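Student: build me a model:
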Amino acid sequence: MRKNSIKNIRVNEEVHRELSNIIRGEIKDPRINPMTSVVAVEVAPDLKTAKAYISVLGDEQSQKDTLAGLRSAEGFIRVKLAKSINLRNTPEIKFILDQSIEYGVNMSKKIDDVTKDIKED
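Tutor: Predicted structure coming up:
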């Protein structure tokens, strides 16, 4: 299975959907911020590993706590994923903090500030 094959894209989407549901509804860890979202998931072609890109709305400490909570719940998440998705191998998930949404919001604020200054002049 190639990296960009249709099967791999479908597996990525299914793991993304189920991972979002598990994080949103089944994990009770207080360290995990309620405003946590799964941005993207990349499952390796051999279905052994997966990279989950996580976005957390909050300060830097909240992001670190959420990442620590998710890493400690990896086994639980993998078991839930195995029960909900019928794959030959359940991938081992590596959580990676994605700050692209936060970066976009900051850039949008800066652009709005600049255009507001131009309109005042």
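Student: going forward, measure contacts between C-alpha atoms and count neighbours the same way
Tutor: OK.
Student: burial count for the nearest residue to residue 46 once chain neighbours are set aside?
Tutor: Nearest-residue entry for residue 46: residue 1, 7.5 Å, with adjacent residues in sequence omitted and distances by C-alpha to C-alpha, 6 or more residues apart in numbering. By the measure other C-alpha atoms under 10 Å, the count of residues near residue 1 is 11.
Student: my guess is residue 1 contacts residue 43, does it?
Tutor: No - using C-alpha atoms under 8 Å, residue 1 is not in contact with residue 43, being 11.3 Å away.
Student: the residue nearest to residue 46 and residue 40, how far apart?
Tutor: Using C-alpha to C-alpha, to the nearest Å, one obtains 20 Å as the distance from residue 1 to residue 40.
Student: also this sequence, please, to line up against the first:
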Amino acid sequence: MSKEFSRAQRVSQQLQKELALILQREVRDSRIGMVTISDVEVSRDLAYAKVFVTFLCVGEQTPESSLAALKEHEVPVRMALGKRIRHRLTPEVRFTYDNTLVEGMRMSNLVSEVLSEDKRRQEAAGRTDEQEASEQKKSEGDAE
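Tutor: Next up is the predicted model:
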């Protein structure tokens, strides 16, 4: 079983490299923009490849529109891939938008917001404590 896993992993890495080159050199579509292949998952029988992509969108481009344009090129990309790799079967390529980078940035921003809010609250509470302490000292000084 581990042999299957390592083969699928090797094929996945090879596909990622080859697909990146194909998208960079052979697919000419301005609707796609800059695309990055973040991961490739290959089925156990190596018949399907789920390709996770991210986009650097410029202007009015959105990840959804870029993905739709990229999906139009699935068949030509598979044909180009078949010419480059030496496998009995060329996997069917399925492009999927990878939102982990966007979600990671969102989570990082949320954590930063919470930390800054917590710091602000601690500073406000610290000032209040200091004010109370100075008032107590004044009242103790007046009592003497």
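Student: for the two chains, what TM-score is obtained?
Tutor: Once superposed, chain against chain, the TM-score is 0.84 (TM-score structural alignment, normalised by the length of the first structure); 120 aligned residues with a C-alpha RMSD of 2.4 Å.
Student: before we move on, the earlier item: what do residue 1 and residue 43 of the first structure both touch?
Tutor: Counting by C-alpha atoms under 8 Å, 6 or more residues apart in numbering, the contacts common to residue 1 of the first structure and residue 43 are residue 8.
Student: what segments of the second structure are helices?
Tutor: Using DSSP state H, the helices of the second structure run over 2-25, 63-71, 74-84, 100-143.
Student: with respect to burial, which of these scores highest?
Tutor: Comparing the helices of the second structure by mean neighbour count (mean count of other C-alpha atoms under 10 Å), helix 63-71 ranks first with a mean of 17.
Student: for residue 55 of the second structure, see how far away the residue positioned nearest the centre of the second structure is.
Tutor: Most central in the second structure under C-alpha atoms, centre = their mean is residue 101, positioned 2.4 Å from the mean C-alpha point. Plainly put, residue 101 of the second structure is 10 Å away from residue 55 of the second structure if you go by C-alpha to C-alpha.
Student: is it true that residue 8 of the first structure touches residue 2?
Tutor: Yes - between residue 8 of the first structure and residue 2 there is a contact at 7.4 Å, judged by C-alpha under 8 Å.
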